[in-house]
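Asks: need a structure here:
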Amino acid sequence: MNAIADEAIYSFGIDIGGTFTDVILHRGSDGQSISTKVLTTHLDPREGAIIGVRQLLEQWPIPPRQVGRVVHATTLFTNALIERKGVPTALVTTAGFADSLEIGTERKFDLYDINIEKPAPLVPRELRFEVEERLNARGEVVTALSQETLAAVVARLVEQRIESVAVVFLHSYLNPVHERLAAEYIRKHAPGVHVTTSYDVAPEIREYERTSTTTACAFVKPLAEGYLRGLQNNLRELNIGAPMFLMLSNGGLTHLEEVLKNPIQMLESGPAAGALSSAFFGKLDGYPDLLGFDMGGTTAKLCLVEQGAPMLAYAFEAGRTKRFMEGSGLPIKISTVELIEIGAGGGSIARANSLGLLNVGPDSAGSEPGPVCYGRGGDQPTVTDANLQLGYLNPDFFAGGSMQIDAPLAGHAIGRLADQLGLSLVKAASGIHILVSEAMASAARVHIAEHGRDPRHYSLLLTGGGGPVHGYCVGRKLGVKRLICPPSPGVASAWGLLVAPVKIDRVRTLQTTVQDGDLQAVEQSFLELEQEARGVVQESAVQHQKTFVKRLAEGRYKGQGFSLIVPVPDAALGNEQGRQALIEAFENEYRRKFSRAPSNLKIELVAIRLSVHTEDLIEEGLQFPSRSGALAAVKQVRKAWFEETGGYVDTTVYNRDLLGSGDTFNGPALVEDAGSTLVVGPNATCSVTAHGSIIIELH
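Replies: Next comes the predicted model:
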């Protein structure tokens, strides 16, 4: 239905961020591409996306029918959760369990905070309705679903004009019969109400996490349907009839209808695209182990990439009340690229706090009104305004010259802040740059240490509009020896969309012991999940595209309250060889994480997970044309500030588009392209790879 032809001539990638919307158009015949950055239109994000698409269609006047696919990522659904701007949502649950969202896990994320603030449930108490029904822990029906209590609940849903409802019944992950009956009844007697069942969203044990995930999905589902179908219609108005694919939080793509069933899968789609881009470009130049650092206008993200792939997690928290405190957010049970995200971007606002000290972020000027230098009404100095004063940004070439920048206006705003702090203008501007870089480096240290890694063993790959500007400072603070700046770093997340594989994850709860349980039944469950996932992948993949299957098992030693997720060996689980291989895989992972494993306890499986994905789509067709060379690339020499020198120094400015493979140059230097500026300090040497990346060696 949605599969695309092998010879798709053009592909669009559209990534909507908090400040900028990035659009890229790739030509499959010769691997060339063009891109643009447009200010995000928050009242209707589709507007900015379509403006970008129109701009590229004018730049390359191609027949729209030659566009083979459109790939999209957005932060819209994440923002809707954080800002509580979804639709009025109700919860229908088993009698006695309406308060599971309030009770949570009964765990305080901060033991010593007497004023602890837990995240408020998305569904208020008055919109949580109980129905008589009950399954036991084996999935057997104890109390049949009461038609009478369900009818009364549906009448109240209609009376209160609820737009979306989550159905979460006890132990339905083992047997969805009651959830499906209830969903069918609601759809029949309350037409127009969006219905979301936990079995279709998170068929896993742990009631609170499952309920939280399902209500979050229901909260954004009508918003997702209106937005995504509206964007598809906007594209069709441009005569682009190509199928639209969406980036999922797990770093894979799928088709529109699959996302509309479960839009919570897109919650981290934008950051996932950036992580994929980092992995892709690092692997392309022979650096499979790296830290992907992506800084935009609103946030900065960092992810660990090992052996050419971003690390994955199988749960995360949205809308934390305390950013770095586990347990302070809404638990969401989905597969996602594992990363750390902080409120530090080009639009982060700088101010003096109550002690007269400098603070930066986490609030951002975004795109409306944006930094002071945009001249759109912003009056609070931001990181971008500071970088402009430090000489890093070219006011005549901001966003490739597509935006008019008012440098004096930004200088006045920084000057006002400097007066409040009792500092000179340059001290205030440099303080902003250093402080926001240190905030990112500190968050990165915590994230890396939690995984038992040493940042000095990794390269730092810089993407986003702000990543190349701050990468040198962040890299020095982390102690890394090498920075990598890929081609077109400002639109790298959009690039990530184009190189992403089609990927579908599935999970099923199983409870059995590995040593003496029925692993033949586990093998059969894997085969069933694989068949289901392959069916979805085939609807999204290029014809004849090769697919791969990855099996994972979630288990624990019997009696433990936490579990580990380990890869399942290739041997079939139905025989003794497969059983022993799984035991060995779990014990090895346990030793890696905790140094030793108990020898006399049985391993209990909790769930199985399966992923089906395709190969990267355009890696072989990606081309970077030869350039003129470093000497021809020199644009000018201008003053730029660096911490090592303690002041402004003459800095060579290069045109990124004219740098050629094999070129070398030394810092201090600035390398400008349409989407970003690479800042290279005095103690660094640079070289350009055959694929267009700039490698910066720090000394």
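Asks: C-alpha only now, for contacts and for neighbours.
Replies: Fine.
Asks: would you map the strands across the stretch 251-400 of the chain?
Replies: For the stretch 251-400 of the chain, the strands defined by DSSP state E, counting those that start in this stretch cover 253-255, 290-295, 300-306, 309-310, 312-313, 316-318, 330-332, 336-337, 339-342, 348-352, 358-364.
Asks: looking at these, which is nearest to N387?
Replies: strand 348-352 (11.9 Å; Cα to Cα).
Asks: can you give the contact residues for that closest one?
Replies: Applying Cα atoms under 8 Å, 6 or more residues apart in numbering, the contact partners of strand 348-352 are 297-298, 358-366, 380-383, 417, 420-421, 432.
Asks: make it 7 Å
Replies: Identification of contacts with strand 348-352 by Cα atoms under 7 Å, 6 or more residues apart in numbering yields 298, 358-365, 380-383, 417, 420-421, 432.
Asks: then stretch 211-227?
Replies: 77, 86-87, 89, 101, 122, 164-166, 168, 194, 196-198, 201-202, 260, 262-264, 330-333.
Asks: repeat for stretch 362-373
Replies: Against stretch 362-373 from outside (Cα under 7 Å, 6+ apart): 18-19, 39-40, 297-298, 343-344, 347-349, 376-382, 384-385, 405-407, 409-410.
Asks: now the residues you listed: which count as buried?
Replies: 18-19, 39-40, 297-298, 343-344, 347-349, 378-382, 384-385, 405-407, 409-410 (16 or more other Cα atoms under 10 Å).
Asks: select the longest helix from this structure.
Replies: helix 207-237 (DSSP state H).
Asks: how big is the angle separating the strand or helix carrying L417 from strand 348-352?
Replies: Element membership for L417 (DSSP states H and E) is helix 407-421. Angle, helix 407-421 to strand 348-352, by axes from the mean of the first three to the mean of the last three Cα atoms, to 10 degrees: 40 degrees.
Asks: which helices and strands does helix 407-421 pack with?
Replies: strand 348-352, helix 383-389, helix 425-450 (3 or more Cα pairs under 7 Å, 6 or more residues apart in numbering; DSSP states H and E).
Asks: show me the one of the ones you listed that comes nearest G68.
Replies: Once those are compared by Cα to Cα, helix 383-389 is nearest, at 36.8 Å.
Asks: span of stretch 541-560 from start to end?
Replies: 40 Å (Cα to Cα, to the nearest Å).
Asks: which residues does it contact?
Replies: By Cα under 7 Å, 6+ apart, the residues outside stretch 541-560 that reach it are 3-6, 502, 562-568, 601-615.
Asks: buried subset of those as a PyMOL selection?
Replies: In PyMOL, this line selects whichever of the contacts of stretch 541-560 come out buried by 16+ other Cα under 10 Å:
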select buried, resi 4+502+563+564+565+566+567+568+602+603+604+605+606+607+608+609+610+611+612+613+614+615
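Asks: here is a second sequence; please produce its structure as well for comparison:
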Amino acid sequence: MNNVGSETRKVRTGVDVGGTFTDLVLVDQNTGKIFLGKRLTTHADPSRAILGGLERIAKESGRSIESVDDLVHGTTLVTNTIIERRGAKVGLLTTRGFRDSLELGKEIRHDRHDLFLRRPEPLVCRRLRQEAGERINAAGEILLELEEASVRAAAQEFKASDVEAIAVCFLHSYANAVHEQRAKQILQSELPGVPITLSHEISPEIREYERANTACANAYVQPMMNRYLTRLDSRLREAGFAGSLSLMLSGGGLTRIEAAEAQPIHLIESGPAAGATAAAFYSRITQIPDLISFDMGGTTAKMCLIEAGQPERSNQFEAARVSRFQKGSGLPLKIPVIDLIEIGAGGGSIARIDQMGLLKVGPQSAGSEPGPVCYGRGGRRPTVTDADLVLGYLSPTYFLGGEMELDMDAVQRALHEHVAEPLNIDVLQAAIGIRRIVDENMAAATRMYIAEKGRDPRQYALLAFGGAGPVHAHSLAKLLGVKRVVVPLGAGVMSALGFLVAAPAINLARSYAGRVAELDWQRVNALLEAMEQEASRFLTRSGIASEAIGFRRCVDMRHLGQGFEIPVDVPDGILDARTADTLAGSFRNAYEMRFGRSIAGIAIEALTWRLAAVGPAPEVSLQFSVSDRAEAGPHKGSRMVYFPETGFVTADVLDRYRLGPGMRFEGPAVVEERESTTIIGPHCKAEVDASLNLIIELAEVPRQRSDAPGEPAPLTVKIKEVSRV
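Replies: This is a model prediction of the structure:
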């Protein structure tokens, strides 16, 4: 089996399984060529779409499945399993007296004014939570030895309840794991074959509630993910695949299938993380360091900040929020993730009239089965994609490159029945309303996400990808005040490319708390050295040369008495007493940047020390297999397209594959490719750069008066001839 990062790899494939489509990208490192593919996701068995897509993309590239050396995969199965509550029956073993910590949480209401507040239900019901006699303090000292008889009694209760997985979380096991390790040995002897998650292995950090939640979540999804990964690996081998199967972590790195099976909770954001990783890659390619990554697919929209060419990162994540935008309304997990926001706004988001008679869009999605009404696969309720079709953004004959013909008549009937008639408006107004609501929802979520970081969206460019991202990028950019939009070639499957530009990586953490001025620096150095050795062993087993591994160290810090921390970089080399002043100064600067003020005269403490180890990222040159068609004329025709600022205009339709480097043109225009469609507004200027990215400069257009309510007067704007610079 080949190893992640091995120089022997020549043909690599990335596969992103989304809620509506499964996207594929194949890179042949012999020729530098990139091939793209897209198929409807098969939810009952995602491996069907993966295998079908892999066979097709291999054939289109003139290769076979046997010639693929590396397949990198990301999936939404973990997060969907938690959201839909269809995971394993889990038993939790915890320290006596802490059985109800999952229920109590932080005792903080995420909305103090809501009298009918709903909290996320624990993943483990109370009758499956058992206690063991033991106690270790925060310094790792044993106060009460483990009562092994209580562990065996708990095992019998689990056995009688037919639990499918077990999580073990003892108090302060991050400081001393001896009791968790012994409990695992006992449970394995009593319940052979049942997977067991130890909290100190999955999240060796302070904060009992979050650590217990993370261990329970890992146990909750582990049986399902193990079955899925085993089945996928087996079917790939049966089809002739003999290479390496690796997976994208939520933090943006790659890991081996064995590690993914042991700790699948680290895959919870693997799909969105791939999109952010690809966005960082394009930030470097376009030399635009600060971007808003906007990934809109068929089910969700994801936004992430890229600053100085790197995505924002976090060491915690909330899963399955019961209130869409409210922090604290989900299940807190302590895992490294790329920090992004995800909302239920995609091409498949369903429009409906609520009990107040108001038009709502999402978060429910038609997915791929049955899909939007226009797909003709049984969908009955109108979606965002259906509205986009009515407004002229999508071609009824060129969706998926012409492989799927869209049913306009069915869409108009559905819009009339479910939206227009109840609201006493016409079909056009209904489509405009759906489009406006979903764009405003995405803009509101993006503003909130960026404002929480103290940033201004107008200082960024917008990188749009995903099947629906380029369709909505123009509208979203105008709502945010963004002046530049970047759309890569193959934007519809760009997340799958993210798998192929990601580097093998591992993130480790160890909690050692204390005032910075009083830390035992010998202990800190030993802790960091141990993490470096563990990370090096992990990556070298994946074929990475030890000298090629890069390390980044940081520590979570706070003022004494505060409840939450911010990360601060830790200098390289051996640390000593002089490091205290360096860390304190870095913390004050980071605190002032985030909160706009500094606090003097209060002690500063460190809590959790972190290490990120990264191998070399694969080199990918953007030589798409379609770029050799750029010499032919790009014009395909024209059609009427709706823009809020002008109404319907005649827009030229251009073939994306025939737009070569240096070409410039002005909107309104529709640029079509197999996996997506890019909308360019009136008077916006577009240019194709050397890597075939569309760089679009937005322009303000005065709003025209309408001849009829909700039906703007048609305005024809002549598109300039496409010219080559």
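Asks: which of the contacts of stretch 541-560 of the first structure fall within strands?
Replies: 564-567, 603-614 (DSSP state E).
Asks: hmm, back to that, relative to helix 425-450, how tilted is the helix holding L417 of the first structure?
Replies: 80 degrees.
Asks: mind listing what's buried in helix 407-421 of the first structure?
Replies: Quick answer for helix 407-421 of the first structure (16+ other Cα under 10 Å): 407, 409-418, 420-421.
Asks: kindly report the same for stretch 306-320 of the second structure.
Replies: For stretch 306-320 of the second structure, by 16+ other Cα under 10 Å, it's 306-307, 309-317, 319-320.
Asks: equivalent range in the first structure for stretch 429-441 of the second structure?
Replies: The aligned range for stretch 429-441 of the second structure in the first structure is 427-439, by TM-score structural alignment.
Asks: with stretch 475-489 of the second structure instead?
Replies: So stretch 475-489 of the second structure sits over residues 473-487 in the first structure, by TM-score structural alignment.
Asks: gap between the two ends of that stretch?
Replies: 20 Å.
Asks: wait, A275 of the first structure touches L290, no?
Replies: No - applying Cα atoms under 7 Å as the test, A275 of the first structure and L290 come out as separate, 10.6 Å apart.
Asks: the more surrounded of the two?
Replies: The residue with more neighbours, out of A275 of the first structure and L290, is A275; 32 against 27, by other Cα atoms under 10 Å.
Asks: and the gap between the aligned partner of that one in the second structure and A613 of the second structure?
Replies: Structural alignment (TM-score structural alignment) places A275 of the first structure against A276 in the second structure. Applying Cα to Cα, the value for A276 of the second structure to A613 of the second structure is 19 Å.
Asks: quick one: D22 of the first structure and G270 of the first structure, what's the gap?
Replies: Distance from D22 of the first structure to G270 of the first structure, by Cα to Cα: 11 Å.
Asks: just V606 of the first structure next, same as before
Replies: 30 Å.
Asks: against A190 of the first structure, how distant is the spatially most central residue of the first structure?
Replies: Centroid-nearest residue in the first structure, with Cα atoms, centre = their mean: P271, separated by 2.6 Å. According to Cα to Cα, P271 of the first structure and A190 of the first structure sit 37 Å apart.
Asks: same check on E209 of the first structure?
Replies: 27 Å.
Asks: one step back: list the residues that contact the residue nearest to the centre of the first structure.
Replies: So P271 of the first structure contacts nothing (Cα under 7 Å, 6+ apart).
Asks: returning to what we had before: what's the overlap in contacts for D22 and G270 of the first structure?
Replies: D15.
Asks: burial check on T645 of the first structure, number of neighbours?
Replies: Other residues close to T645 of the first structure by other Cα under 10 Å number 10.
Asks: show me the contacts for it.
Replies: Contacts for T645 of the first structure (Cα under 7 Å, 6+ apart) come out as none.
Asks: isn't R656 of the second structure right up against E673?
Replies: Yes - applying Cα under 7 Å as the test, R656 of the second structure and E673 come out as touching, 5.4 Å apart.
Asks: more neighbours, those two?
Replies: R656 (26 against 21).
Asks: how about the contacts made by that one?
Replies: V671, E672, E673.
Asks: that one corresponds to which position in the first structure?
Replies: Match for R656 of the second structure (TM-score structural alignment): R656.
Asks: all strands of the stretch 551-700 of the second structure, in order?
Replies: Going by DSSP E, counting those that start in this stretch, the stretch 551-700 of the second structure shows strands at 566-569, 604-614, 623-624, 635-643, 647-655, 663-666, 669-672, 677-680, 685-688, 694-697.
Asks: between those strands, which gets nearest to R597 of the second structure?
Replies: The nearest among the strands of the stretch 551-700 of the second structure, by Cα to Cα, is strand 566-569 at 14.3 Å.
Asks: mean offset of that closest one relative to the first structure (after superposition)
Replies: Here the mean offset of strand 566-569 of the second structure against the first structure after fitting is 1.1 Å, by mean Cα distance after the TM-score superposition for the first structure.
Asks: and that strand, what does it pack against?
Replies: Short answer (3+ Cα pairs under 7 Å, 6+ apart): strand 566-569 of the second structure packs on strand 550-559.
Asks: and the angle for the strand it packs on with strand 604-614?
Replies: 160 degrees.
Asks: mean deviation of strand 550-559 of the second structure from the first structure?
Replies: Averaged out, strand 550-559 of the second structure is 1.0 Å away (mean Cα distance after the TM-score superposition for the first structure).
Asks: same check on stretch 273-284 of the second structure?
Replies: Mean for stretch 273-284 of the second structure is 1.1 Å (mean Cα distance after the TM-score superposition for the first structure).
Asks: please state the offset of that stretch from the chain centre?
Replies: Between the centre of stretch 273-284 of the second structure and the centre of its chain there are 11 Å (Cα atoms, centre = their mean, to the nearest Å).
Asks: re earlier: deepest-packed of the helices and strands packed on helix 407-421 of the first structure, please.
Replies: Neighbour counts (mean count of other Cα atoms under 10 Å) averaged over each of those peak at helix 383-389, with a mean of 27.
Asks: report the contact partners of V4 of the second structure.
Replies: P504, S542, G543.
Asks: aligned to the first one, what sits in the first structure?
Replies: It refers to P504 of the second structure. Using TM-score structural alignment, P504 of the second structure sits opposite V502 in the first structure.
Asks: and for the second one?
Replies: When the two structures are superposed using TM-score structural alignment, S542 of the second structure falls opposite S540 in the first structure.
Asks: how near is that match to L460 of the first structure?
Replies: S540 of the first structure is 33 Å from L460 of the first structure, by Cα to Cα.
Asks: ok, the two, which is more surrounded?
Replies: Neighbour comparison, S540 of the first structure and L460: the larger count goes to L460, with 31 against 24 (by other Cα under 10 Å).
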